[in-house]
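> Give me a model of this one.
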Amino acid sequence: MSELVVYPAIEALIVAYLSTRLAARTDRAVVATQVPNPRPDRLVRVSAAGGGDDRLILASRMVIIECWDSREPDAAQLAELCHALLLGAPRDPHEPRIRAAVTVGAPVNHADPDTRHPRYQTTVSLDVRGQLT
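Coordinates of the predicted model:
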């Protein structure tokens, strides 16, 4: 039987990565893949948005990062921070699975139509390293 390359579950990887990095900065944002009910004032939602497997051990994975806060400038700053953390992830020695990061969509105002609360969104493409199995 031939070897398989299995890539990390991108949403779980990014939720864990951003949770750890934000907590290290004493940021109280909740990072999740679903919006909790009730929604916390400061929230980061991670959603997988496609990608491809065009190389042997690396694959591209896109993630959409949505950031809410009670004030628009704070939501914008949270999106900028998450964007910067993901762009810096390939240089982070504590996370060897993220090998490259490219901006697909810089942080933009993306008002929440359901709640009218401030929300900003950014999209990043990441090259992640798989494991041979």
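
> C-alpha from now on. contacts and neighbour counts both.
Fine.

> ok, residues contacting stretch 46-64?
Stretch 46-64 has contacts (CA atoms under 8 Å, 6 or more residues apart in numbering) with 5, 7, 10-11, 14-15, 31-34, 45, 65-66, 121-132.

> Please generate a structure for the following sequence too, so the two can be compared:
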Amino acid sequence: MAERVVFADTEKAIVDFLAAELAAVSDIAEVVTQVPDIRPPRMVRVTRDDRRARLDREDREGRRGAHLILDRPRMVFECTDDSGTAAGLASLVRSIITAAAPGYVGATWCDAVEDAGLENDTDPATDRPRYVFVADMYVRGETLA
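Predicted coordinates:
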């Protein structure tokens, strides 16, 4: 019988980790997975979107490779700031996330982070500045006994 591997909730682990790291540098940005009804003036929305194309072997051939203990969530960080410094917030978030590996992101071990880029993506609904940072994170699962 094959080993059973479970993975932690990556979104929650990153939200908690990023909120603590931003607080450590006295940044007031709120880190969320869903935009609240009353939108905060400075915010980072964290989502997992594995459907975004990676343009590598995994997407071309549908293979994950031999390392089934690893998960590779594609994380999307939408950074907004009503004072006009969304680019600065995105740059800060990018530096925190890319420096996180190798190491723990909360209780989850992260082997590596691949930076997939930063994009100026003005919010079409509100016309507010928004920068989107995308990263692939190689995280380890735990085997079930």
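
> what about the biggest helix by length in structure 2, how far off from structure 1?
For structure 2, the longest helix by residue count, based on DSSP state H, is helix 10-24. Here the mean offset of helix 10-24 of structure 2 against structure 1 after fitting is 0.9 Å, by mean CA distance after the TM-score superposition for structure 1.

> other SSEs contacting that helix?
For helix 10-24 of structure 2, the contact count by 3 or more CA pairs under 8 Å, 6 or more residues apart in numbering; DSSP states H and E identifies strand 30-32, strand 42-48, helix 86-98, strand 103-105 as packing neighbours.

> Could you point out which of those sits nearest Asp59 of structure 2?
Checking these against Asp59 of structure 2 by CA to CA gives strand 42-48 as the closest, at 16.2 Å.

> Check which element follows the closest one along the chain.
Per DSSP states H and E, the first helix or strand lying C-terminal to strand 42-48 of structure 2 is helix 57-61.

> Figure out how far that following helix is from the centre of its chain.
21 Å (CA atoms, centre = their mean, to the nearest Å).

> ok, then the element right after it?
Next in sequence after helix 57-61 of structure 2, counting helices and strands by DSSP H and E, comes strand 70-71.

> That next one vs structure 1, average distance?
By mean CA distance after the TM-score superposition for structure 1, the fitted strand 70-71 of structure 2 averages 1.5 Å away from its aligned residues in structure 1.

> Which residue numbers in structure 2 does stretch 112-127 of structure 1 align to?
Residues 123-138 of structure 2 are where stretch 112-127 of structure 1 lands when matched by TM-score structural alignment.

> Just the buried positions in the matching stretch, please.
Of the residues in stretch 123-138 of structure 2, those with enough neighbours to count as buried (16 or more other CA atoms under 10 Å) are 129-138.

> tell me the centre residue of structure 2?
Central residue check for structure 2 by CA atoms, centre = their mean: the C-alpha nearest the mean position is that of Met75, 3.5 Å away.
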